[in-house]
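S.K.: I need the structure of the sequence given here:
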Amino acid sequence: MGAAGHIGHDDPWYDALASGWGELDGTGAPAPVVPPARREEGASRAGEVYLGVQRSAAFQEVRSRYRRFVVPGLVAFLAWYLGYVVTAQTAPGLMARPVAGAVNVAMVAGLGQFLTTFLLTWAYAWHARLRRDRAALDLRWQTQELTRGLKGGER
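M.R.: You can find the predicted model right below:
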């Protein structure tokens, strides 16, 4: 194992390829796949592409549509959940009131929590499919084309 606390290549628990380091150079550091100058130059140009997409009106519209659905949905669901918890603690008599046979208000409200979780998940998927997916895929395609052009230009 070498020096105390040092993990070397002879350690059976160390796997350089699985750790994402890939091949190592002679010093034990990861060997760069792309020369550092080209990697930084390409990364900065790709960063400019992504920043340009982030600033675009199409991206802002996708994010706006996302927020317009998620924020009210989150607020409503948290209010419903906290309302259930607070009511269970402050009004146990109300929660114990029978609805049908052995089923009481607490059981109905608890099952309502599960139902609203599934309904909110369905509504999110429906909203994403109708309001955001096409625009997001278009942005992704444009970004891929722009970054692919950068990679082709570096060769």
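S.K.: For the rest of this, base every contact and every neighbour count on C-alpha atoms.
M.R.: Will do.
S.K.: Could you pull up the residues touching residue 150?
M.R.: Under the criterion of Cα atoms under 8 Å, 6 or more residues apart in numbering, the contact list for residue 150 reads 42, 45-46.
S.K.: Now the second one, please; I'll put the structures next to each other:
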Amino acid sequence: MSSQNSQPGGPAEHTTPGRKAQIPEQAFIEVQNSEEFGELRRTFRGFAFPMTIAFLVWYFAYVLASVYAKDFMSTPMFGEHFNVGHFLGLLQFLTTFLITWLYIRHANTKLDPIASRIRERLEGAAK
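M.R.: So this is what the prediction gives:
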């Protein structure tokens, strides 16, 4: 690691194949204060916060039902050895995969285009 890169407050080192460029600290401050960066934060938070809350509510509802609604959770489904608790437990895994897929789709369509424009602007400031 170069000593310049480890200095606090110094310019960030941005490496591209075949060359090194310095992005001025002021460029990062300008990006942080830009409307485009604010849009990126709002877009991320608009997805992440509601999805996190929804999943946590669903998860804790499952846990609480496991503790306090034992009769309901032990209701047989699809035969004698598979019950509502098993089914809802498997849905926890399915929900996790669904949220991951939704986030990837959201990031690819909404977040990445904004982040790419910001990155290009920063790389342009390094020239």
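S.K.: re the thing from before, dump the contacts of residue 150 of structure 1 to TSV, plus neighbour count and distance to residue 64 of structure 1.
M.R.: Rendered in TSV, the data for those read as follows (neighbours: other Cα atoms under 10 Å; distance: Cα to Cα, whole Å):
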residue	neighbour count	distance to residue 64 of structure 1
42	17	30
45	16	26
46	20	24
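S.K.: which residue in structure 1 lines up with residue 68 of structure 2?
M.R.: Residue 68 of structure 2 maps onto residue 90 of structure 1 when the alignment is built from TM-score structural alignment.
S.K.: Same question for residue 113 of structure 2.
M.R.: Aligned against structure 1 by TM-score structural alignment, residue 113 of structure 2 finds its counterpart in residue 134.
S.K.: Double-check that its match belongs to a strand.
M.R.: No. With DSSP: H, G, I helix; E, B strand; the rest coil as the criterion, residue 134 of structure 1 is assigned helix and is not in a strand.
S.K.: Tell me, how many residues neighbour it?
M.R.: Here the neighbour count serves as a burial measure; for residue 134 of structure 1 (other Cα atoms under 10 Å) it reads 13.
S.K.: And residue 120 of structure 1, by the same measure?
M.R.: Residue 120 of structure 1 sits with 16 neighbouring residues when counted by other Cα under 10 Å.
S.K.: Double-check that it belongs to a strand.
M.R.: No. According to three-state DSSP, the state of residue 120 of structure 1 is helix, so it is not within a strand.
S.K.: Helix or strand for the closest residue to it other than its chain neighbours, just tell me which one.
M.R.: Closest residue in space to residue 120 of structure 1, ignoring its immediate chain neighbours: residue 73 at 7.5 Å, by Cα to Cα, 6 or more residues apart in numbering. Under the assignment given by DSSP states H and E, the secondary-structure element containing residue 73 of structure 1 is helix 57-90.
S.K.: Buried residues of that helix, list them for me.
M.R.: By neighbour count with 16 or more other Cα atoms under 10 Å, helix 57-90 of structure 1 contains the buried residues 59, 62, 66, 77, 80-81, 84, 88.
S.K.: Off-centre distance for the following helix or strand past that helix?
M.R.: Moving toward the C-terminus from helix 57-90 of structure 1, the next helix or strand (DSSP H and E) is helix 92-96. Shown here is helix 92-96 of structure 1, whose average C-alpha point lies 39 Å from the average C-alpha point of the whole chain (Cα atoms, centre = their mean, to the nearest Å).
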